[in-house]
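[1] coords below, sequence missing:
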């Protein structure tokens, strides 16, 4: 089988010569282009890997110094926690009413000495406060006012709640950590009365 030939013109102005070029040479040249392209791609990939290795090796000292700085900062933070000075917290103005204490100072009331109580004339609050009548929570002693009624706010182990001053019953939903706001309406039976602390 003979290979097909193509004619190519060669020459200068005025004189052209036709040369027959076998087609098989064009097939060999496309294979050569493929091999050259793959070789070039392999060289680019090898050169890229060499550059990455070079940059990693040249940056190793910088990475090591950054790791040392990070470890030093962690050590300083760990040391600083035990001697840190508390910072003043910035609060929005709309939370200011919650911070204001409008209740009676429990410490000043509890620090005063209770007068001798006559069990026949004492109120339930006074009997519970003196330990002469058991309470529902062991160890808790209610605080009474000068008339023998319960104070509107009662506290025990960091928890405070509001009670009905007449009978000492808990007002639902008033239990809080810290001071409770007890200047609200107290519901007794079917009537509601406004009682303030």
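    Good, I have the coordinates. Note that the coordinates shown come from a computational prediction; the quantities given were computed from them, not determined experimentally. Numbering: from 1, shown residues only.

[2] From here on, just use CA atoms for contacts and neighbour counts.
    Fine.

[3] What's the first helix or strand after the strand or helix carrying residue 61?
    Using DSSP states H and E, residue 61 sits in helix 24-80. Following helix 24-80 in sequence order, the next helix or strand is helix 96-99 (DSSP H and E).

[4] and here's the other structure:
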């Protein structure tokens, strides 16, 4: 069975691309942030997902580890796509979304990065009323995507996985979904 890690910074459109792709492939979707949120809510640490990134790095690390174990258990007999973030921008700096102890547990086959131009991401964030997102400038968005590329290659080095980068530009959803389907076969 395959375990694919799908990543993209907020506003890259990774969730939209994933939802369209899941209509055409036989994979189970697990959102790492949702699994972490369930665990944190059960522990009484947060009341919603957007509070996760404001937790101390140590608490985030503990929740990441618990989530990895839960996802691994779910992946024993199914193809899984884990939707997550390579890096998390925190007040203390970038936190790896998938540190070594998580990667050792997950053992993914492929990392797929969904990217877009920083100006596209800024506009998408402004129009998304469903989330409480922090505003970032063009340069900050570009840096975050560069950090994701560096982190994904480091993750691949630790796991032997491959890295695929797909660009999700406005008006080209069908193209990127076709590329995703090819990647997952």
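    Thanks, I have the structure now. Keep in mind that this is a model prediction, so the values were computed, not measured.

[5] And the TM-score between these chains?
    Between these two chains, after superposing, the TM-score reads 0.17 (TM-score structural alignment, normalised by the length of the second structure); 60 aligned residues with a Cα RMSD of 5.9 Å.

[6] Who are the packing partners of the helix holding residue 61 of the first structure?
    Helices and strands touching helix 24-80 of the first structure, as assessed by 3 or more Cα pairs under 8 Å, 6 or more residues apart in numbering; DSSP states H and E, are absent.

[7] Now the host helix or strand of residue 176 of the second structure: buried residues?
    Element membership of residue 176 of the second structure, judged by DSSP H and E, is helix 173-184. Within helix 173-184 of the second structure, the residues scored as buried using 16 or more other Cα atoms under 10 Å are 173, 176, 177, 180, 181, 184.

[8] Quick one: list the elements packing against it.
    With contacts taken as 3+ Cα pairs under 8 Å, 6+ apart, helix 173-184 of the second structure sits against helix 14-22, strand 162-167.

[9] Tell me where the second structure has helices.
    14-22, 32-42, 57-74, 100-106, 118-127, 138-159, 173-184 (DSSP state H).

[10] possible to save those as a markdown table with distance to residue 94 of the second structure?
    Output for the helices of the second structure, formatted as a markdown table (distance: least, Cα to Cα, whole Å):
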| stretch | distance to residue 94 of the second structure |
| --- | --- |
| helix 14-22 | 20 |
| helix 32-42 | 16 |
| helix 57-74 | 10 |
| helix 100-106 | 15 |
| helix 118-127 | 18 |
| helix 138-159 | 8 |
| helix 173-184 | 27 |
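
[11] re earlier: would CSV of the helices and strands packed on helix 173-184 of the second structure with distance to residue 112 of the second structure and mean neighbour count be doable?
    CSV is the format used below for these (distance: least, Cα to Cα, whole Å; neighbours: other Cα atoms under 10 Å):
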stretch, distance to residue 112 of the second structure, mean neighbour count
helix 14-22, 10, 18
strand 162-167, 5, 17
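
[12] Dump the ones you listed into TSV; add distance to residue 121 of the second structure as well.
    TSV is the format used below for these (distance: least, Cα to Cα, whole Å):
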stretch	distance to residue 121 of the second structure
helix 14-22	11
strand 162-167	12
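
[13] Of these, give the one that comes closest to residue 3 of the second structure.
    strand 162-167 (11.6 Å; Cα to Cα).

[14] The closest one to helix 138-159, inter-axis angle?
    Relative orientation of strand 162-167 of the second structure versus helix 138-159 (axes from the mean of the first three to the mean of the last three Cα atoms, to 10 degrees): 160 degrees.

[15] which strands and helices sit next to strand 162-167 of the second structure?
    Secondary-structure packing of strand 162-167 of the second structure (3+ Cα pairs under 8 Å, 6+ apart): strand 110-115, helix 138-159, helix 173-184.

[16] if we go to 6 Å?
    For strand 162-167 of the second structure, the packing partners by 3 or more Cα pairs under 6 Å, 6 or more residues apart in numbering; DSSP states H and E come out as strand 110-115.

[17] which secondary structure elements does the strand it packs on contact?
    On a contact count with 3+ Cα pairs under 6 Å, 6+ apart, strand 110-115 of the second structure meets strand 3-7, strand 162-167.

[18] Check the gap between residue 109 of the first structure and residue 154 of the first structure for me.
    12 Å (Cα to Cα, to the nearest Å).

[19] Revised request: answer the last question for residue 70 of the first structure.
    In terms of Cα to Cα, residue 70 of the first structure sits 51 Å off from residue 154 of the first structure.
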